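**Student:** Sharing a sequence plus its predicted fold:
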Amino acid sequence: MELNTALEEISHAESLEALQALKVRYLGRNGLLTQAMKTLGQLSPEERRERGRTLNEWKERLEKALEAREATLKEQALQRRLEEESVDVTLPGLAFPSGGLHLTSLILGELLRIFRRMGFSVVEGPEVESEFFNFDALNMPEWHPARDMQDTFWVEFRGEPSFTIQGPFGERVNELGGAVLRTHTSGMQIRYMIQHTPPFRIVVPGRVFRYEETDASHEAMFHQLEGLVVGEGITMADLKGAIAELARGLFGKEGKARFQPTFFPFVEPGVQFAMWWPEREKWLELGGAGMVHPYLFKVVDDYRERLGLPRAYQGVTGWAFGMGVERLAILRYGIPDIRYFYQNRLSFLKQFKG
């Protein structure tokens, strides 16, 4: 064994694994220096002393060389790791993806803020509705042709024959008809009037359902916003003023509204309303409205009387409107297909997130 050769090999070891191999080779149980130590017993006392001293010096120098090289290799490994993991604080940060409100929620929130500024309260109603509140009480009895305009999802409660559709005060209304997924939010007009006495101003946001084939302009589920105002001396002028204020809230101070006569069974007279969009210089047809039909007030008072409540809707007038939330978004942003709203198309949704 040559000490200088061993020291040179240790000083040139390129890794901790190679260094460990050299340590085993020279100082291990069967290493070269260990084997040399085992031969000392074959020497004379004088030779053993001299040879033992030399071998001990070699062992000490080898151990120091191994420790020094190990420290150097570890320092080099740490430096490489720091270089690999170093962070350039001058680089721009990573933009992590974030969620946001759905386009429908954004439009609905905008509409509700406008009506709250006008003093309206926001109320909600059940999505599973009785045939009475969804149709009959809105002047659409079973034989009325207006029912044909709304293909309906009828609901069956399997295994629960005693399931009840509740009225405004929790009363059973099963005997007044079957259960449907509401086709419009207008049923909440009747529910609210039974529970409250005028004057009041409310808007009703919510999902509605139509049983129809889907295409670019039709979807089985969408959102509506219903409005109802009842009190003494309420006129079409009040309705026109509210819709005009909505137009200004949506499209700026130059926004305005126009009415065109039409028919809805629950208002008389009825109108379609459009809003002027100054930026695009075009009219947007957005919904229907009109004066609350006297039949609805009679239905409400009759219902209240059955519940032992005083009649409250004689001598009052009111107006109501309804509009599609997605329709406003489609017209405002030029969206070509209503199905994009609920297909979880991130390429579409992330354009509008709030």
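**Tutor:** Perfect, I can see it now.
**Student:** Every contact and neighbour count from this point should use C-alpha atoms.
**Tutor:** OK.
**Student:** from the middle of its chain, how far away would stretch 245-252 be?
**Tutor:** When distances are taken as C-alpha atoms, centre = their mean, to the nearest Å, stretch 245-252 is centred 26 Å away from the chain's centroid.
**Student:** What lies in contact with that stretch?
**Tutor:** Here stretch 245-252 makes contact (C-alpha atoms under 8 Å, 6 or more residues apart in numbering) with 110-111, 114-115, 254-257, 275-279.
**Student:** which two in those residues are spaced the farthest apart?
**Tutor:** By the measure C-alpha to C-alpha, Phe115 and Glu279 form the most distant pair in those, at 22.4 Å.
**Student:** of all the contacts of stretch 245-252, which comes closest to Glu212?
**Tutor:** The shortest approach to Glu212 among these belongs to Leu111, at 26.9 Å (C-alpha to C-alpha).
**Student:** Quick check: Leu55 is in a helix.
**Tutor:** Yes. Counting by DSSP: H, G, I helix; E, B strand; the rest coil, Leu55 falls inside a helix.
**Student:** who's more crowded, Phe115 and Glu279?
**Tutor:** Using other C-alpha atoms under 10 Å as the criterion, Phe115 and Glu279 rank with Phe115 on top: 21 against 10.
**Student:** Secondary structure element holding the more buried one?
**Tutor:** Using DSSP states H and E, Phe115 sits in helix 103-117.
**Student:** which strands and helices sit next to that helix?
**Tutor:** Applying 3 or more C-alpha pairs under 8 Å, 6 or more residues apart in numbering; DSSP states H and E, one finds that helix 103-117 contacts strand 200-209, helix 236-251, helix 325-333.
**Student:** try it against this one:
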Amino acid sequence: MIDKIKEYISEVEEFSAKTKEEIETFRIKFSGKKGLVNDFFAEFRNIANDQKKEFGQAINALKVAAEDKVRSLKDELESKEEEKGTYGDLTRPSEPITLGSRHPISLVKNQIIDIFSRIGFNVSEGPEIEDDWHNFTALNLPEYHPARDMQDTFFIQTDPDILLRTHTSSVQVRYMEENKPPIRTISPGRVYRNEAISARSHCFFHQVEGLYIDKDVSFADLKQTLQYFTTEMFGKSKIRLRPSYFPFTEPSAEVDVYWGLETETDYKMTKGTGWLEIMGCGMVDPNVLKNCNIDPEEYSGFAFGMGIDRIALLLYGISDIRMLSENDVRFLEQFKSAL
């Protein structure tokens, strides 16, 4: 009897199947209620006592072998069916892939970075939670300086020296502290100001600020750089610089680009003048260079800054700045075709 069981074990080990029906027939033959394994267990009481141990071990070996064979055959067959279902019919329709889109802020930021990278500017980044030194004091805005009132600031309540940065000029300070001239960098990022939220302003927005420090840098270099940018960004080559005031640059200027008066929208945007303000700029104040351990007698430089959100509103004809942060899918889907 034991020899018969061993023959069945050999049969199980050699068995193979190509269909589920063959596997099921094999399972019923060995493991079914009327299968061979149960028949052998029924014969157990008729076996002599001195052979019961060996007989029982043989039956268990047959049972385990049959169950393992059924399991392995099913797994193998399912694997083949899955592979065939996935790769077999290459003419079947594919699953629809929804085309994604970039946010208009990302589109504009990447375009600005690309324009300035062509003339040697790298990208620098810094923390959004900043200290007073890098955000104000190093930029020629000591404590109690009246120009601090130009920016309503979010201070961290537990520490009056810590705040949410109000501009990415703080990144430029950190970059000057860690790098020696010549320096040519732009600093894109999100900034925060305690302002009322409306269609034209928000308590957080995005900026790109640029910095160039080297020997014999002049205001003419600044103007030429901005001329290049406006031509590449807007296709407008006519600009003007109006005197202005920024604590960290001297002299300072507001930059206008001549947008034109070709459409009714142009009249509305430029208030009938044709000119549109796009950024502020100026020559870096010597005090700022000193605060960053750069000798103002040897080096000079210029800085500029612009709002990414405002340019996005302008380029894409968006009337409400709040739409840029509301994550309305209907709004964002308009930019699916943009790279």
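**Tutor:** Arrived safely, thanks for sending. For clarity, every value in this text was computed on a predicted model and none was experimentally measured.
**Student:** what's in contact with the helix holding Phe115 of the first structure?
**Tutor:** With contact meaning C-alpha under 8 Å, 6+ apart, helix 103-117 of the first structure is reached by 122, 203, 205, 223, 225, 246, 249-250, 325-326, 328-329, 341, 349, 352-354.
**Student:** And the buried ones among these, selectable in ChimeraX?
**Tutor:** Buried members of the contacts of helix 103-117 of the first structure, defined by 16 or more other C-alpha atoms under 10 Å, are picked up in ChimeraX with:
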select :122,203,205,223,225,246,249,250,325,326,328,329,341,349
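**Student:** With respect to burial, which of the helices and strands packed on helix 103-117 of the first structure scores highest?
**Tutor:** The highest mean neighbour count among those, using mean count of other C-alpha atoms under 10 Å, belongs to strand 200-209: a mean of 20.
**Student:** from the middle of its chain, how far away would stretch 191-203 of the first structure be?
**Tutor:** For stretch 191-203 of the first structure, the distance to the chain centre is 31 Å (C-alpha atoms, centre = their mean).
**Student:** now stretch 220-234 of the first structure
**Tutor:** Worked out by C-alpha atoms, centre = their mean, stretch 220-234 of the first structure lies 26 Å from the chain centre.
**Student:** can you tell me what part of the second structure it aligns to?
**Tutor:** Stretch 220-234 of the first structure corresponds to residues 203-217 of the second structure when matched by TM-score structural alignment.
**Student:** In that stretch, which residues are buried?
**Tutor:** Under the neighbour-count criterion of 16+ other C-alpha under 10 Å, stretch 203-217 of the second structure has Phe204, Phe205, His206, Gln207, Val208, Glu209, Gly210, Leu211, Tyr212, Ile213, Asp214 buried.
**Student:** Return the closest of the residues you listed with respect to Val12 of the second structure.
**Tutor:** Proximity of these to Val12 of the second structure (C-alpha to C-alpha) peaks at His206, which lies at 71.1 Å.
**Student:** For that closest one, which three-state class applies?
**Tutor:** With three-state DSSP as the basis, the three-state label of His206 of the second structure is strand.
**Student:** so who does the nearest residue to it once chain neighbours are set aside touch?
**Tutor:** In space, and not counting its chain neighbours, His206 of the second structure is closest to Arg190: 4.3 Å by C-alpha to C-alpha, 6 or more residues apart in numbering. Contact analysis of Arg190 of the second structure by C-alpha under 8 Å, 6+ apart lists Glu128, His167, Thr168, Phe204, Phe205, His206, Gln207.
**Student:** switch the cut-off to 7 Å
**Tutor:** Phe204, Phe205, His206, Gln207 (C-alpha atoms under 7 Å, 6 or more residues apart in numbering).
**Student:** how far away is the corresponding residue of the first structure for it from Leu94 of the first structure?
**Tutor:** Mapped onto the first structure by TM-score structural alignment, Arg190 of the second structure lines up with Arg207. Distance from Arg207 of the first structure to Leu94 of the first structure, counting by C-alpha to C-alpha, to the nearest Å: 38 Å.
**Student:** In a markdown table: the helices and strands packed on helix 103-117 of the first structure, plus distance to Glu67 of the first structure.
**Tutor:** Below are these laid out as a markdown table (distance: least, C-alpha to C-alpha, whole Å):
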| stretch | distance to Glu67 of the first structure |
| --- | --- |
| strand 200-209 | 75 |
| helix 236-251 | 78 |
| helix 325-333 | 72 |
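**Student:** if we can go back for a sec, what angle do helix 236-251 and the helix holding Phe115 of the first structure make with each other?
**Tutor:** Interaxial angle, helix 103-117 of the first structure versus helix 236-251 (axes from the mean of the first three to the mean of the last three C-alpha atoms, to 10 degrees): 130 degrees.
**Student:** Report the next helix or strand after helix 103-117 of the first structure in sequence order.
**Tutor:** Assigned by DSSP H and E, the successor of helix 103-117 of the first structure is strand 121-122.
**Student:** Against the second structure, what's the mean shift for that next one, could you check?
**Tutor:** Here the mean offset of strand 121-122 of the first structure against the second structure after fitting is 0.7 Å, by mean C-alpha distance after the TM-score superposition for the first structure.
**Student:** that older thread, buried subset of the contacts of stretch 245-252 of the first structure, written for ChimeraX?
**Tutor:** Here is the ChimeraX command that selects only those of the contacts of stretch 245-252 of the first structure that count as buried (16+ other C-alpha under 10 Å):
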select :111,114,115,255,256,257,275,276,277
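**Student:** ok, so of the contacts of stretch 245-252 of the first structure, who is nearest Glu268 of the first structure?
**Tutor:** Among the contacts of stretch 245-252 of the first structure, and counting by C-alpha to C-alpha, the member closest to Glu268 of the first structure is Ala257, at 19.1 Å.
**Student:** I'd like to know how far the spatially closest residue to Gln314 of the first structure that is not a sequence neighbour sits from Thr185 of the first structure.
**Tutor:** Of all residues not flanking Gln314 of the first structure in the chain, Phe297 sits nearest, at 7.5 Å (C-alpha to C-alpha, 6+ apart). Look at Phe297 of the first structure and Thr185 of the first structure: by C-alpha to C-alpha, they are 17 Å apart.
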